[in-house]
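[1] Mind folding the following:
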Amino acid sequence: MALRLCRGCAGRFTRPCVISSKSVSGRGKNDSLSGKRWFSVLSRSPVGHGHRMSVDTPISQQFRRSMFIQTQDTPNPNSLKFLPGQDVLGEMRTLDCPNIEAAGASTLAKMLFKIEGVKSVFLGPDFLTITRTTEDLEWTLIKPHVFATVMDFFASGLPVVSENAFSGSAAEADYGDDTETVQMILELLDTRIRPTVQEDGGDIEFVAFTGGVVQLRMQGSCSNCPSSTATLKHGIQNMLQFYVPEVESVEEVTTEVDEVNDQEYQKMEKKLEELRQKSHDNKENT
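    Modelled structure (predicted):
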């Protein structure tokens, strides 16, 4: 039985027994059939709902003819999901790069950070999510650069991540003493929750289970999303408690990197506001 769940993060997991993948119909006002915006990739002239990008070599030209990139809105207004029409990491793998320092294992992520206005990059199984620095920066200024970067990278044939990109990631999680309960939690996360969250360009990472509390880290579009708290408490927590009585609550945890990024972001927002106010005052004085 398929169930079309609500648009936002919150309301997705109200009935755990009927969770399923949802349609994206109606998300994009430019495409009445799928709700996604399509981009073909041959020249810079507008075609349909997208743009065709210029090419340089016969090899890249042949590759780009067969590559179509879609964009999809997320519940986070500062994050946009890009679907290149082929695997990015594959096999339910994800890589969260909140800053360029965390992108060392991915050449693609490092290239995307060179684009002005990119705050963070999240790589998923068959998509990537870009989070912009501020809402004042229009997506129309960022998207063409992302399209060109993604197409050039995949045309190069380079691996998205290095071979040791995921080594040691599982060891960071704290399974505690109750490994049986943790295995049940992990299975629910992987089979019922993560696929749905990834459809919105994000992911959740299990951190620890201690004292009846499940600690999770929000990634991609879920990080700093206005709906993330509702997703945790009214969605993920309800589902885990329904299937695993040992779960008392679910909490979000952040890393020191996340905290530093938030502090820097707030400083930048404050500086931009001061510049806007100064510009406004100058106009009034003249």
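
[2] Only C-alpha atoms from now on, for both contacts and neighbour counts.
    Fine.

[3] Helix or strand: which one has the nearest residue to Glu116 once chain neighbours are set aside?
    Spatial nearest neighbour of Glu116, chain neighbours left out: Ile142 (7.5 Å); criterion: C-alpha to C-alpha, 6 or more residues apart in numbering. Assessed by DSSP states H and E, Ile142 sits inside helix 139-156.

[4] Counting by contacts, list what that helix packs against.
    For helix 139-156, the packing partners by 3 or more C-alpha pairs under 8 Å, 6 or more residues apart in numbering; DSSP states H and E come out as helix 58-65, helix 107-113.

[5] any idea how far the residue nearest to Glu116 is from Gly117?
    Using C-alpha to C-alpha, to the nearest Å, we find Ile142 at a distance of 7 Å from Gly117.

[6] Please apply the same query to Lys270.
    Lys270 is 16 Å from Gly117, by C-alpha to C-alpha.

[7] quick one, which of the two is more surrounded?
    Each of Lys270 and Gly117 has its neighbours counted (other C-alpha atoms under 10 Å); Gly117 has more, 17 against 12.

[8] One more sequence to fold, the one below, so I can look at both together:
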Amino acid sequence: MNLATYQRMMVGIPRTIKNAAGFTWTSMKHGIGRSITIEAHTTPNVNSLKFHPGQPVFLNGTRDFPTSRAAASSPLAAAIFRIHGISNVFFGADFVTVTKTDSLPWENVKPAITDAITEFFTSGEPIVVDEGETYSEIDEDKSEVVMMIKEILDARIRPSVQDDGGDVALVSFDPDSGVVAVRLQGACASCSSSKATLKDMVENMLMHYIPEVKEVIAIENPEAAAAAAAKEAPGGKAAAGRGPGGGSYVTPAR
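    Down below sits the predicted model:
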């Protein structure tokens, strides 16, 4: 064993291997038996990466943390948001999607994100400390059309979107106008191709299978919108702290 290998084992210096799928980061904490391998993969959103820790992350569906205030309900999300330049954290079944601000290079934040994930999964802490909120206004709606919308989203749309590091949450259906409202989460929330995803994938498929659906629209996350508006207001970050409360958002498992 050479000196560099020994230092990585005992101190936790990350090692990177670049490959076609993205990057594999190996971070070792406090010697043998405390290691975790994290793979980071690109998404269609250049500002979002999927981090795979090689173990389950969130098994009750998906969970979206659109602001640092929402992240207070998760030790891991809170730790990632403490890194400068992070704008969104999203949990899937076996991955964590992290979205950064547009101007910040990945090499400035990726090692810190990897360290935060490594430290969390070696800490034994719970992934979340509350049940979170749900986006949907129609959880109790058992109409045939709503059930069909949910079925198509779960079976044909959400798996593909989750592969890209995000999710689609059903918010509402208006039977009079035929309008379905959804929220895009994770990497999809700020992706430049999100409009294409909404129209080409979600709207076209729902309209094809369900004649009652006439249009699909995206509803912006209310807390993220309030935080963005507050930052643009006089006072900047100080004003953002006075925005509405709210937590992270859960989309149930398929």
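
[9] aligned partner of the residue nearest to Glu116 of the first structure in the second structure?
    With TM-score structural alignment as the criterion, Ile142 of the first structure lines up with Val109 in the second structure.

[10] Grab the most central residue of the second structure for me.
    Most central in the second structure under C-alpha atoms, centre = their mean is Phe90, positioned 2.0 Å from the mean C-alpha point.

[11] quick one: the helix or strand containing that residue to helix 106-121, angle?
    Of the helices and strands defined by DSSP H and E, Phe90 of the second structure is found in strand 86-91. Here strand 86-91 of the second structure points in a direction 40 degrees away from that of helix 106-121 (axes from the mean of the first three to the mean of the last three C-alpha atoms, to 10 degrees).

[12] Following element in sequence after the helix holding Ile142 of the first structure, please.
    helix 179-188.

[13] For that next one, give me the average deviation versus the second structure.
    Following the fit onto the second structure, the mean deviation recorded for helix 179-188 of the first structure is 0.7 Å by mean C-alpha distance after the TM-score superposition for the first structure.

[14] Onto which residues of the second structure does that helix map?
    Against the second structure, helix 179-188 of the first structure falls on residues 143-152 (TM-score structural alignment).

[15] and what of stretch 225-232 of the first structure?
    Stretch 225-232 of the first structure lines up with residues 191-198 of the second structure when matched by TM-score structural alignment.

[16] returning to that earlier point: just checking, what packs against the strand holding Phe90 of the second structure?
    strand 62-65, helix 75-81, strand 96-100, strand 179-186.

[17] Ala164 of the second structure -> the first structure?
    That one is not Ala; residue 164 of the second structure is Asp. By TM-score structural alignment, Asp164 of the second structure lines up with Asp200.

[18] Identify the residues contacting that match.
    Asp73, Thr74, Pro75, Lys81, Ser221 (C-alpha atoms under 8 Å, 6 or more residues apart in numbering).

[19] If you rank those residues by neighbours, which is first?
    Most crowded among the contacts of Asp200 of the first structure, counting by other C-alpha under 10 Å, is Ser221 at 29 neighbours.

[20] That one reaches Asp73, doesn't it?
    No. Counting by C-alpha atoms under 8 Å, Ser221 of the first structure stays clear of Asp73, with 9.9 Å between them.

[21] joint contacts of the two?
    Ser79, Leu80, Asp200.

[22] OK, contacts around Thr134 of the second structure?
    Tyr249, Val250, Thr251.

[23] same check, this time on Lys81 of the first structure
    Contact partners of Lys81 of the first structure, counting by C-alpha under 8 Å, 6+ apart, are Thr71, Gln72, Asp73, Thr74, Phe127, Leu128, Thr129, Ile130, Asp200, Gly201.
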